[in-house]
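*Asks:* Compute the structure for the input listed below.
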Amino acid sequence: MSVERFIGFKDKKGSVSYRELSSTEITGNLEGKSATVLSSNPFTRLSRTDQKATIKKLLYPLELTHIFMCIGLNYARHVKEANGELCVIISKDAKNVSESEALNYVLGYTARNDVSARNFQIPALVSRGQFSYTKSFDGFAPVRPSILLIIGETRTNDMIWSVAKVIKYLSRGTTLRKGTVIITGTPSGIGLFMKPDSVGLLKNRDVVKIKVSRIGRITNKMLFE
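*Replies:* As a prediction, this is how the structure comes out:
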């Protein structure tokens, strides 16, 4: 059976390795636990070994990702109205990809906390209408340290544009580099739009927990500067 889900981690010696993640472990704490190391490259093929290591720190399992591409208003109930999003990871460079071929360029899926600084975003004179500006501060866009490897498409019932359609659109005239993370949009429940007004806006030291089925949970504490 091939590896379906994996994490990246640093061991006690400081080495970076990969470990398989079972469906029963996606919500547990793995730091300090023993791991059977996976060999090879996540972009090619991961295989099981007999090597053991102790997990000291969880890491995002791919090399540093420089490119995040965001899709807005891709969930029906969000259009009608704290942001958690399903993310798609590109496995190889993709340009001018057809919808029928798009899923061949998907490595897997993970979850992300779509942090937005609304105090900079809403005043038009500050953001100039550029929402990406308020989503790109240091420490924003935390991503879960595991990836679900799957052949086919993962989506939620409320998505307007499928993953294949999104990849086709984003790759028109633009190369999606290997390792690019596509953020598919936020479902309903945006804090800014909760009633009464401002009740959903985050405060200093608030803890945000986001869970995506089959992928797991990401938890972040908001620390204001």
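*Asks:* use CA for all of it now, contacts and neighbours both
*Replies:* Noted.
*Asks:* Can you measure across stretch 155-170, start residue to end residue?
*Replies:* Counting by CA to CA, to the nearest Å, you get 17 Å between the two ends of stretch 155-170.
*Asks:* repeat for stretch 146-153
*Replies:* Terminal residues of stretch 146-153 are spaced 17 Å apart (CA to CA).
*Asks:* Please give the structure of this sequence too, so both can be compared:
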Amino acid sequence: MRIVRFLSGGTEHLGQLLDDGKSARKIEGTLIAGPATWTVTDKALPIEKLLSPLVPTDILCIGLNYREHAAESGSEIPDNPMLFIKSSNTLNNPFDPIQIPRRSSEVDYEAELCVVIGKTAKHVSRADALNYVLGYTCANDVSARDWQRQKKLGGGQFARGKSFDGFCPLGPCLVTADEIPNPNALRLKTILNGQTMQDHTTGDMIFDVPALIESLSSTMTIKPGTVILTGTPQGVGFARTPPVWMKAGDTVVVEIEKIGRLENPVTAE
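*Replies:* So this is what the prediction gives:
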């Protein structure tokens, strides 16, 4: 099932996306509390504005999780998943602008598969991990590389450079887990102004989705509605010669097989 969060008649709704892509069958109930608490009705509503598929409980992110991205970054393969966290102000909708902050000139794109957790996860085994997944969506882990990397700006603590307003677009829909039995067999891309910048497969993850859930849940309780951004492949802007930074007037697209296309314009703050 493809689930969207949207505005219709000035009111926020959840719905099952219909084939026309312009309307959705209304869902009653609460999505992240489990399938038993929500039902799909027969009422079709027009989609006037598409929102992020959910408002996450927490935004957990994994760095250096693709072998070729670690290589282009000049980094060693980590022994354990590298966790950082984006703050709630980063949440952004499909088609809403990514703003270039006044205090950064090195804003980069990162296409990422986003895992949505559907029930409380603590000490979950690898074998059972995918049973905790509600579904998947696309994410763009937008990053101010100067704030992420430069020591004088606090570089080395990823959260600051990753947590400017609007730096976490999600969407366009949530695809339920039953439609993606193997999340580590998906092609993903970033397209900037019509040019493909990243084009790889989730099969290159160092720690696959079950391994991430097992590892994270071993040290924290992962609450329903938490999203996990699973890392980005090679082709990011800072690793290019010369570097490619997003700028006002750009359009950036993240595409993931079986999920869809997350598009955002880029504007100045």
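*Asks:* so what number do they get for TM-score?
*Replies:* TM-score for the superposed chains, counting by TM-score structural alignment, normalised by the length of structure 1: 0.86, backed by 211 aligned residues with a CA RMSD of 1.8 Å.
*Asks:* quick one: contacts of the lengthiest strand in structure 1?
*Replies:* In structure 1, with assignment by DSSP state E, the single longest strand is strand 47-59. Here strand 47-59 of structure 1 makes contact (CA atoms under 8 Å, 6 or more residues apart in numbering) with 2-3, 7-12, 30-40, 145.
*Asks:* In helices, which of these appear?
*Replies:* Residues from the contacts of strand 47-59 of structure 1 lying in helices, with DSSP state H as the criterion: none.
*Asks:* Just the ones in strands from those, please.
*Replies:* Among the contacts of strand 47-59 of structure 1, the members falling in strands (DSSP E) are 7-11, 34-39.
*Asks:* just the buried members of the contacts of strand 47-59 of structure 1?
*Replies:* The neighbour-count test (16 or more other CA atoms under 10 Å) marks 3, 7-11, 30, 35-39, 145 as buried among the contacts of strand 47-59 of structure 1.
*Asks:* Determine which two of the residues you listed are furthest apart.
*Replies:* The span of those, defined through CA to CA, is set by Val3 and Asp11 at 20.4 Å.
*Asks:* Go ahead and confirm Phe158 of structure 2 touches Gln148.
*Replies:* Yes. At 5.1 Å, Phe158 of structure 2 and Gln148 qualify as touching, with contact defined as CA atoms under 8 Å.
*Asks:* which residue in structure 2 lines up with Gly14 of structure 1?
*Replies:* Correspondence of Gly14 of structure 1 to structure 2, assessed by TM-score structural alignment: Thr11.
*Asks:* tally of neighbours for its match?
*Replies:* 8 (other CA atoms under 10 Å).
*Asks:* Can you list the residue ranges for helices in the stretch 101-250 of structure 2?
*Replies:* Counting by DSSP state H, counting those that start in this stretch, one finds helices in the stretch 101-250 of structure 2 at the ranges 145-149, 158-162, 209-217.
*Asks:* Need those in CSV (columns: distance to Cys114 of structure 2 and mean neighbour count).
*Replies:* Formatted as CSV, those follow (distance: least, CA to CA, whole Å; neighbours: other CA atoms under 10 Å):
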stretch, distance to Cys114 of structure 2, mean neighbour count
helix 145-149, 21, 21
helix 158-162, 16, 22
helix 209-217, 10, 21
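*Asks:* Make TSV out of those and add distance to Gly118 of structure 2.
*Replies:* Supplementary listing: the helices of the stretch 101-250 of structure 2 in TSV, determined by distance: least, CA to CA, whole Å:
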stretch	distance to Gly118 of structure 2
helix 145-149	30
helix 158-162	25
helix 209-217	12
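*Asks:* No more questions from me, cheers.
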